[in-house]
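>>> Attaching a predicted model along with its sequence, questions to come.
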Amino acid sequence: MNSPLPPAQRLPHILTHCRTIAVVGLSPQPHRSSFDVARYMQAQGYRIIPVNPNAITVLGEKAYASLSEAAQHEKIDLVNCFRRSEDIPPVVDEAIAIGAQAVWMQLGISHPAAAAKAEAAGLLVVQDHCLKIDHRVLLSSGLLSSPPIRVT
């Protein structure tokens, strides 16, 4: 099943409507890509939920061992994946189970079968794209408006 939104509308839709992002594989180490992308999205007003069984907190947020555990405490809109492609199917299964709206696989990460399963379950899917880069491009092109910065 293909996404109900054409590719040109999918990214702006996700970035407009998915305000709480669970980052699977979010590292507490500032030099890692996952940290950089999550920090940027947090600075843009998105709520970041770290999913890393080896971390206690990341970016000032409580880390959870799994998406299922995080979903017991938080409503998750978007699942952003920083895991190897072969690790994606169980992440997609959890994303479906918790009722996420979308799954975003970062640059270099794709899994066509898992993506098809997510889309069949009604989730929007992005593969092999960087959330930070796409957000910046859409923001600078006017296809995305800058939300108010969250104050916590």
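Cool, the structure landed. Numbers count the residues shown, from 1 in each chain.

>>> drop to CA atoms for contacts and neighbour counts, all remaining ones
OK.

>>> show me where the chain has strands.
Secondary structure of the chain (DSSP state E): strands located at 20-24, 47-51, 57-58, 61-62, 78-81, 102-105, 124-126.

>>> what's the closest of those to Y40?
strand 47-51 (10.1 Å; Cα to Cα).

>>> coming back round to it: reformat the strands of the chain as TSV; add distance to H111 and mean neighbour count.
Below are these laid out as TSV (distance: least, Cα to Cα, whole Å; neighbours: other Cα atoms under 10 Å):
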stretch	distance to H111	mean neighbour count
strand 20-24	15	25
strand 47-51	20	28
strand 57-58	27	18
strand 61-62	28	14
strand 78-81	11	27
strand 102-105	9	26
strand 124-126	10	24
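
>>> Tell me the buried residues in stretch 130-139?
For stretch 130-139, a neighbour-count test (16 or more other Cα atoms under 10 Å) marks C130, L131, K132, H135, L138 as buried.

>>> Spit out the contact partners of the third one.
In this structure, K132 makes contact with V37, Y40, M41, judged by Cα atoms under 8 Å, 6 or more residues apart in numbering.

>>> Against L107, how distant is the residue lying closest to the second one once chain neighbours are set aside?
So that's Y40. Of all residues not flanking Y40 in the chain, K132 sits nearest, at 6.8 Å (Cα to Cα, 6 or more residues apart in numbering). Computed as Cα to Cα, to the nearest Å, the K132 to L107 distance reads 10 Å.

>>> for comparison:
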Amino acid sequence: MNIEQILDRFRHIAVIGISDKPERASNSVSKYLIHAGYTIYPVNPGLKEIFGITCYPSLSAAAERHPGTIEIVNIFRQPDEVDEIVSEAVEIGAKVIWMQLGIINEDAAEKARKAGLDVIQNRCIAVEHKQLFG
């Protein structure tokens, strides 16, 4: 599936590594996604909530609370942390792994692809959405 199809088809996005600091990309990208009509599931063990939305300590905890709904796992973490996130994403039945700008992990990407997930690396989901859907 290409980026346009992914962003058009899937509407539920877990944001791994979301920050409550407005200057952080994870914060502004998440705000953009909400305003674009997506449902986000914030994941950061250090936060209770953000934008009035419950924040979860892990992807698994978010999926447990919202079974079968998380489609895209949008990652704002260091590349060496992606493999564990991919394992969780596969376990919860996610459809897409999206690694934000600057995040590339070929081993984790291959693991995700072998499990049937689409993988996007080193791209900003908000920039891609703006370019495709204005």
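Nice, thanks for sending it over. Note that this is a predicted model, so its numbers are computed, not measured.

>>> picking up where we left off before, is it possible to get TSV of the contacts of K132 of the first structure that adds neighbour count and distance to A55 of the first structure?
Output for these, formatted as TSV (neighbours: other Cα atoms under 10 Å; distance: Cα to Cα, whole Å):
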residue	neighbour count	distance to A55 of the first structure
V37	19	17
Y40	17	19
M41	20	19
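
>>> Shared with the second structure, which of these?
Retained contacts for the contacts of K132 of the first structure in the second structure, judged by both residues aligned by TM-score structural alignment, their matches' Cα atoms under 8 Å, are V37, Y40, M41.

>>> Helices - which of the residues you listed land there?
Among those, the ones falling in helices (DSSP state H) are V37, Y40, M41.

>>> and the second one, what pairs with it in the second structure?
To tie it back to what came earlier, the one meant is Y40 of the first structure. Aligned against the second structure by TM-score structural alignment, Y40 of the first structure finds its counterpart in Y32.

>>> hmm, back to that, out of the strands of the first structure, which gets nearest to S68 of the first structure?
Taking Cα to Cα, strand 47-51 is the member of the strands of the first structure nearest to S68 of the first structure, at 9.7 Å.

>>> tilt between that closest one and strand 20-24?
With axes from the mean of the first three to the mean of the last three Cα atoms, to 10 degrees applied, the angle from strand 47-51 of the first structure to strand 20-24 works out at 20 degrees.

>>> ok, average deviation of strand 47-51 of the first structure from the second structure?
Here strand 47-51 of the first structure, set against the second structure after superposition, deviates by a mean of 0.5 Å using mean Cα distance after the TM-score superposition for the first structure.

>>> one step back: the residue nearest to Y40 of the first structure maps to what in the second structure?
Match for K132 of the first structure (TM-score structural alignment): A126.

>>> separation between its match and Y38 of the second structure?
11 Å.

>>> show me the contacts for the closest residue to T54 of the second structure other than its chain neighbours.
Leaving out its chain neighbours, the residue that sits closest to T54 of the second structure by Cα to Cα, 6+ apart is K48, at 6.1 Å. Going by Cα under 8 Å, 6+ apart, K48 of the second structure touches T54, C55, Y56.

>>> Can you match those up with the first structure and say which hold?
Here is what carries over to the first structure from these, by both residues aligned by TM-score structural alignment, their matches' Cα under 8 Å: T54, C55, Y56.

>>> CSV please, covering those residues and showing distance to A109 of the second structure.
Output for those, formatted as CSV (distance: Cα to Cα, whole Å):
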residue, distance to A109 of the second structure
T54, 28
C55, 25
Y56, 24
